[in-house]
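Peer 1: Okay, here's the prediction I keep looking at, along with the sequence it came from:
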Amino acid sequence: MTSATRSLTVLPAAHRDTLMELARDVVFPQDTRIFEEGASADRFWVIRSGAVALDLNVPGRRRVTVEYLGIGDLLGWSWLFPPHEWHFGAEAFSPVRAHEFDGTAVRALCENDPVLGFMLTRYIAEILARRLEVARTKLLDQYARHGAPGL
């Protein structure tokens, strides 16, 4: 079982196999910007090796890294929810190999198979909730440590 199929174990094997048929292998060299916050989100990845830093632009400050993702982690959820724009930025912290999925193709697959769609959406929503809480905690820590303008 590959890291991608391990990370998608919330799906029954048949659904996981169907989804993996849409995967293509990609490589990101270290320090490559994979996507930018606010840009169009049309794909996602499951990391096979390496590490990715998720970051947020904080007005008046530098980018803040909110989390590091590694082997088996899902990178990108914004492709699933309109307006399909990235809510974070991502950069390869080390050389990264990943399975890449086309968001439009996966959304169509979910439309045609509501069980798969529900299970995948629930899985991604759980990731979304956890990542937003991590980002919130990181930003609160940054403001507490460095002070917020006007506070």
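Peer 2: Structure received.

Peer 1: make it CA atoms for all contacts and neighbour counts henceforth
Peer 2: Fine.

Peer 1: Number of residues surrounding Arg48?
Peer 2: Number of residues near Arg48 (other Cα atoms under 10 Å) recorded here: 22.

Peer 1: Would you verify that it is located in a strand?
Peer 2: Yes: counting by DSSP: H, G, I helix; E, B strand; the rest coil, Arg48 falls inside a strand.

Peer 1: Looks like Asp25 contacts Val96 (just checking).
Peer 2: No: in terms of Cα atoms under 8 Å, Asp25 does not count as a neighbour of Val96; the distance is 10.6 Å.

Peer 1: got another, please set it beside the one above:
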Amino acid sequence: MFAPPSPGMPRALPAEHRARLLRTAHEVSFPQGTRLFEEGGRADRFWVIRTGCVELDMHVPGRRAAVIERLGHNELVGWSWLFAPHVWHLGAEAATLVRAHEFDAAAVRALCRDDPGFGRDVTRWVGDVVAHRLHAARVRLLDLYGPYGAGA
């Protein structure tokens, strides 16, 4: 998350590093229904949502993709860009018209290598998001496919 987190949500990137990261961004928009990425694809960019909603989904063999989480304002879309082999672990689709800041993954990884403090904070921020998403995926899949109430 870019802005201060809500209780139970990942911590925010510190303001000085958030400003530095934003200087590398450019604004993009995606019409409703646009696929931002697919599981297994090359993770070469990421986004922070300004307006709209993005749904993260997971391929489930023999079934329609399961929507794991719905992301909105100031939330990070994509974390696989930071960790080798830089391949998407989920899919993502614009559930509404989305306006976002887009970041080039290689450029941000280079900034992280060049400034260890920045790199530490970005890694911590993204790591918190990964932990939150893993929990959300577990709960959602149990809700969809587990015994009644298993995801609670």
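Peer 2: Okay, I see it. In this text the structure is predicted, and so the values were computed from the model without any measurement.

Peer 1: of Asp25 and Val96 of the first structure, who's got more company?
Peer 2: Neighbours per residue (other Cα under 10 Å) separate Asp25 of the first structure from Val96, with Val96 holding more: 22 against 13.

Peer 1: who are the neighbours in contact with the more buried one?
Peer 2: Residues touching Val96 of the first structure, when contacts are defined by Cα atoms under 8 Å, 6 or more residues apart in numbering, comprise Val27, Phe28, Pro29, Gln30, Ile47, Arg48, Ser49, Gly50, Ala51, Val52.

Peer 1: what's the counterpart of it in the second structure?
Peer 2: For Val96 of the first structure, the aligned residue in the second structure is Val98 (criterion: TM-score structural alignment).

Peer 1: same deal with Trp45 of the first structure?
Peer 2: Across the two structures, Trp45 of the first structure finds its equivalent in Trp47 of the second structure, going by TM-score structural alignment.

Peer 1: I'd guessed that match sits against Trp79; true?
Peer 2: No: here Trp47 of the second structure lies out of contact with Trp79, judged by Cα under 8 Å, at a distance of 9.4 Å.

Peer 1: What segments of the second structure are strands?
Peer 2: With DSSP state E, the ranges of strands along the second structure come out as 26-30, 35-37, 45-51, 54-58, 66-71, 76-77, 91-94, 98-104.

Peer 1: sorry, back to before: what's the spacing between the match of Val96 of the first structure and Cys53 of the second structure?
Peer 2: As judged by Cα to Cα, to the nearest Å, Val98 of the second structure and Cys53 of the second structure stand 6 Å apart.

Peer 1: Number of residues surrounding the match of Trp45 of the first structure?
Peer 2: By the other Cα under 10 Å criterion, the neighbourhood of Trp47 of the second structure contains 23 residues.

Peer 1: Who are the contact partners of it?
Peer 2: When contacts are counted by Cα under 8 Å, 6+ apart, Trp47 of the second structure is found next to Leu76, Val77, Gly78, Ala100, His101, Glu102, Phe103.

Peer 1: What's Leu74 of the first structure aligned with over in the second structure?
Peer 2: Superposed on the second structure with TM-score structural alignment, Leu74 of the first structure falls opposite Leu76.
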